[in-house]
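S.K.: Structure for this input, please:
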Amino acid sequence: MMIYVLYGGQSPEHEVSLKTAATVLKALNTQKHEVYPIYISREGVWTSLGKMPVEGLSAANLTPVSRHANAASSLGEVLATEFSLVGEKVALPLLHGANGEDGTVQGLLELLAIPYVGNGVLSAAMTLDKDVTHRLAGLAGIRQTAYEIVTRRQWEEDRAGIMSRLEKRGLLPGYVKPATLGSSIGISRCEDRDALEAGIEEALRHDAKLVIEREVLGREIQVAVMGNDQPQASLPGEFLHGVKFFDFHAKYANPKLQMSIPAEIPPAAAKEIRESAIRAYEALCCSGLARVDFFFGDDGLIYLNEINALPGFTGTSMYPVMWERTDGTTYAALIEKLIDYALERKRAQASLNGSIR
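M.R.: Now for the predicted structure:
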């Protein structure tokens, strides 16, 4: 099988994607598959590295310089030389954030009739948008903390009114989040009015829509979910990081970061979290994989935090480790399972009456 590994991308999570790609490429079985790494630069220029040799690639060679000046001509070459190859194929879009995790690349792959690992166009777009996630999870009856949505236009037209509304909702202390970014980029923890105003200004540098959430006192618990029509949830896990705000630096550069899997929580809470994870997964029409994050509050209640449709696969990422601790699935075996789910979904689409596939 030909496997196209797409990585890099134009989002602020470019570096995270490189780390994920380096780990995935090392784990892929090049004796079993023909692997084609395809790099997308910060400017959106596509570059194929060609068929990966059996000995693999070093991380230093993952960011080649393209001879193309723009995305259109570079993508045209990749379409002509790689995606047009005859044979069974599947894509691994290891692109975090906008222009990769939001349904855009998934739409391109749908047009090319290439099966791909992970969520489809609709679920990818919905899960990346924290506002939409909140709305659909609420309709599914999943508990969440109090929150408000603020857009750039609203902020520019009525800053005082927005601040008054947020304070009346009791959202301090709380978090200001860009609606469509991950890895805690652009997020601020705010304890007072001045910090809230500054946090909104910072987040608007990254997104035109923000989610402001009331802080939940407690612990953040994560669950890995995998599957299509019958998704399964892993044992819950927890990062032990010792910081009040688990920001980008704490996630990716903290040498003291430790995983606790399974998380040391009461059995009833673990059961509720796993069941709620599957409910959220289904409510957002997910398929393939997702990581669902919750807060286990000091009040003993479970609150949904967010759904990550393309969780990190680096050496310190929670998702693959949770599956290994749950049922012994190794990193390499996990990738093969996800490829199987991609092919299964493609077969299901092709079986529909009127399908053009």
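S.K.: hey, let's count contacts and neighbours off CA atoms from now on
M.R.: Will do.
S.K.: Tell me which stretches of the stretch 51-200 of the chain form helices.
M.R.: 71-78, 104-111, 121-128, 130-139, 152-157, 159-168, 193-203 (DSSP state H, counting those that start in this stretch).
S.K.: Can you add distance to Glu282 and mean neighbour count and give the ones you listed back as TSV?
M.R.: Conversion of the helices of the stretch 51-200 of the chain to TSV gives the following (distance: least, CA to CA, whole Å; neighbours: other CA atoms under 10 Å):
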stretch	distance to Glu282	mean neighbour count
helix 71-78	33	15
helix 104-111	19	17
helix 121-128	10	23
helix 130-139	10	18
helix 152-157	31	13
helix 159-168	31	14
helix 193-203	29	18
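S.K.: of those helices, which approaches Ile261 most closely?
M.R.: helix 121-128 (24.5 Å; CA to CA).
S.K.: give me every residue that touches Ile273.
M.R.: Each residue near Ile273 by CA atoms under 8 Å, 6 or more residues apart in numbering is listed here: Val223, Pro236, Phe294, Ile302.
S.K.: Export those as TSV, with columns for neighbour count and secondary structure.
M.R.: Shown next, in TSV, are the contacts of Ile273 (neighbours: other CA atoms under 10 Å; DSSP: H, G, I helix; E, B strand; the rest coil):
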residue	neighbour count	secondary structure
Val223	29	strand
Pro236	29	coil
Phe294	23	strand
Ile302	25	strand
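S.K.: let's see this one next to it:
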Amino acid sequence: MNDIIRVGLIYGGKSGEHEVSLQTALAVIKAFDLSKYEVTPIYITKEGEWRSGPALSAPVDSVQSLTFEQNAAHSGTAVLKPIFNALQSSTSGGAAEALATDTAFDVVFPLLHGTYGEDGTIQGLLEMANIAYVGAGVLASAVGMDKVMMKRVFAQEGLPQCVFRHFTKAQWQKDHAFFLMEIEVSIGYPCFVKPANLGSSVGISKARSREELLEAINLAFQYDRKIIVEENINAREVEVAVLGNDEPVASVVGEIVSSNEFYDYKAKYVDGKSTMIIPADLPQETAELIRDLAIRAYMAVDGSGLSRLDFFLRKEDGAVFINEINTMPGFTPFSMYPLLWKESGKPYAQLLDELIQLALERHQAKQQLQYSFDA
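M.R.: Below you'll find the predicted structure:
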């Protein structure tokens, strides 16, 4: 391998979290040590078009420059075949028009949040192309993205969770009266309604009555065919960053004090008024319990690279409940993941170095496997 590691940075995408991905990409690109890495931005539009600019030789100043809208030379679209050629080949060939690069990548860093990025789809593409990539694999990404499957895996692992119910749009249309009754009897009000396959609190509502519940369900179905309804817990929201492959480690525990009633999209990314307390003011045994649960959850979904684990700490009795795993947490200026590691002794640049190395190590280990059988 060359001394300079060639990184393809994929961001944007067909997702409700497109703008979050752009902010993450800008922050990551500005943090890369360009004396160690050659970074090629690869932007996916909201319509699914793949675009790329030249390898970076200096930090990027704005999100707009990352979308290549003002650069006609690099605004062409790409179909699947030339993308594969560009990822796998070190010659320009037919891939030059698609990705505007004459080099292959040593590793790809997908910074795609939500649908088509955090759900195992881009990971499957990279697996088929036999390209090293940062973050969770296909299985962990898919399970972590689907809140219903995630909670089922957590239940199998014996992790404590709040009460929840779930159903598809077809099930709801067939017998909505049954699901209304089940929610009101087993969960009650207030409750939270969420699309099963989305992040960044997009499409999430807090329902305090049947009327609000119906509105929340209709909103959630705009983003996914399957939704989940969870009980409301009077709790503190705490988070842990996990890093590693076969021997993952957990950061210190941080706490989110939301600027809104709950930690919604605006509180996360827009107003910048939510408070992050790092480390969280917790008894040592509680912090250790949360860190242990985070590692167990990470390994339960077969995580690799990185994830952020979110928990509820019930105020009445201090009981801990796992909320979810995020296999591609944000790296925006307001993001908890890099801040947790900074407090744990890993500054941003070192964190990126370790993520790249973890991706290369995981890829190298997979190359030792045998994928054919001589019968």
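S.K.: returning to what we had before: want to throw the helices of the stretch 51-200 of the first structure into JSON lines with distance to Ile307 of the first structure?
M.R.: As requested, the helices of the stretch 51-200 of the first structure are exported to JSON lines (distance: least, CA to CA, whole Å):
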{"stretch": "helix 71-78", "distance to Ile307 of the first structure": "30"}
{"stretch": "helix 104-111", "distance to Ile307 of the first structure": "18"}
{"stretch": "helix 121-128", "distance to Ile307 of the first structure": "6"}
{"stretch": "helix 130-139", "distance to Ile307 of the first structure": "8"}
{"stretch": "helix 152-157", "distance to Ile307 of the first structure": "24"}
{"stretch": "helix 159-168", "distance to Ile307 of the first structure": "24"}
{"stretch": "helix 193-203", "distance to Ile307 of the first structure": "19"}
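S.K.: So for Ser287 of the first structure, which of the ones you listed sits nearest?
M.R.: Short answer: helix 121-128, nearest of the helices of the stretch 51-200 of the first structure by CA to CA, at 7.9 Å.
S.K.: Where in the second structure does that closest one fall?
M.R.: Counting by TM-score structural alignment, helix 121-128 of the first structure falls onto residues 138-145 of the second structure.
S.K.: mean distance, the matching stretch to its aligned residues in the first structure?
M.R.: Here the mean offset of stretch 138-145 of the second structure against the first structure after fitting is 0.5 Å, by mean CA distance after the TM-score superposition for the first structure.
S.K.: what's in contact with that stretch?
M.R.: Outside stretch 138-145 of the second structure, the residues that touch it by CA under 8 Å, 6+ apart are 114, 118-121, 123-124, 149-150, 196-199, 301-304, 324-327.
S.K.: Kindly recompute the last result at 10 Å.
M.R.: 113-115, 117-127, 135-136, 149-153, 196-199, 298-304, 307, 324-328 (CA atoms under 10 Å, 6 or more residues apart in numbering).
S.K.: quick one: the top helix by length along the second structure to the first structure mean distance?
M.R.: In terms of residue count, the longest helix belonging to the second structure (DSSP state H) is helix 348-367. Following the fit onto the first structure, the mean deviation recorded for helix 348-367 of the second structure is 0.8 Å by mean CA distance after the TM-score superposition for the first structure.
S.K.: which helices and strands does that helix pack with?
M.R.: helix 18-31, strand 107-111, strand 235-244, strand 305-314, helix 336-343 (3 or more CA pairs under 10 Å, 6 or more residues apart in numbering; DSSP states H and E).
S.K.: let's see it at 8 Å
M.R.: Packing partners of helix 348-367 of the second structure (3 or more CA pairs under 8 Å, 6 or more residues apart in numbering; DSSP states H and E): strand 107-111, strand 305-314, helix 336-343.
S.K.: didn't His206 of the first structure look like it was pressed against Gly186?
M.R.: Yes: the criterion here is CA atoms under 8 Å, and His206 of the first structure meets it with Gly186 at 6.4 Å.
S.K.: Ala309 of the first structure -> the second structure?
M.R.: That one, Ala309 of the first structure, aligns with Thr327 by TM-score structural alignment.
S.K.: Spit out the contact partners of that match.
M.R.: Glu118, Gly135, Ala136, Ala140, Ser141, Gly144, Met145, Gly303, Leu306, Ser307, Arg308.
S.K.: aligned partner of Gln64 of the second structure in the first structure?
M.R.: In the first structure, Gln64 of the second structure lands on Ala60 (TM-score structural alignment).
S.K.: Next, work out how far apart that match and Ala22 of the first structure are.
M.R.: 9 Å (CA to CA, to the nearest Å).
S.K.: which of these two has more neighbours?
M.R.: Taking neighbours as other CA atoms under 10 Å, Ala60 of the first structure and Ala22 compare with Ala22 leading, 21 against 8.
S.K.: Translate that one into the numbering of the second structure.
M.R.: Ala22 of the first structure maps onto Leu26 in the second structure, by TM-score structural alignment.
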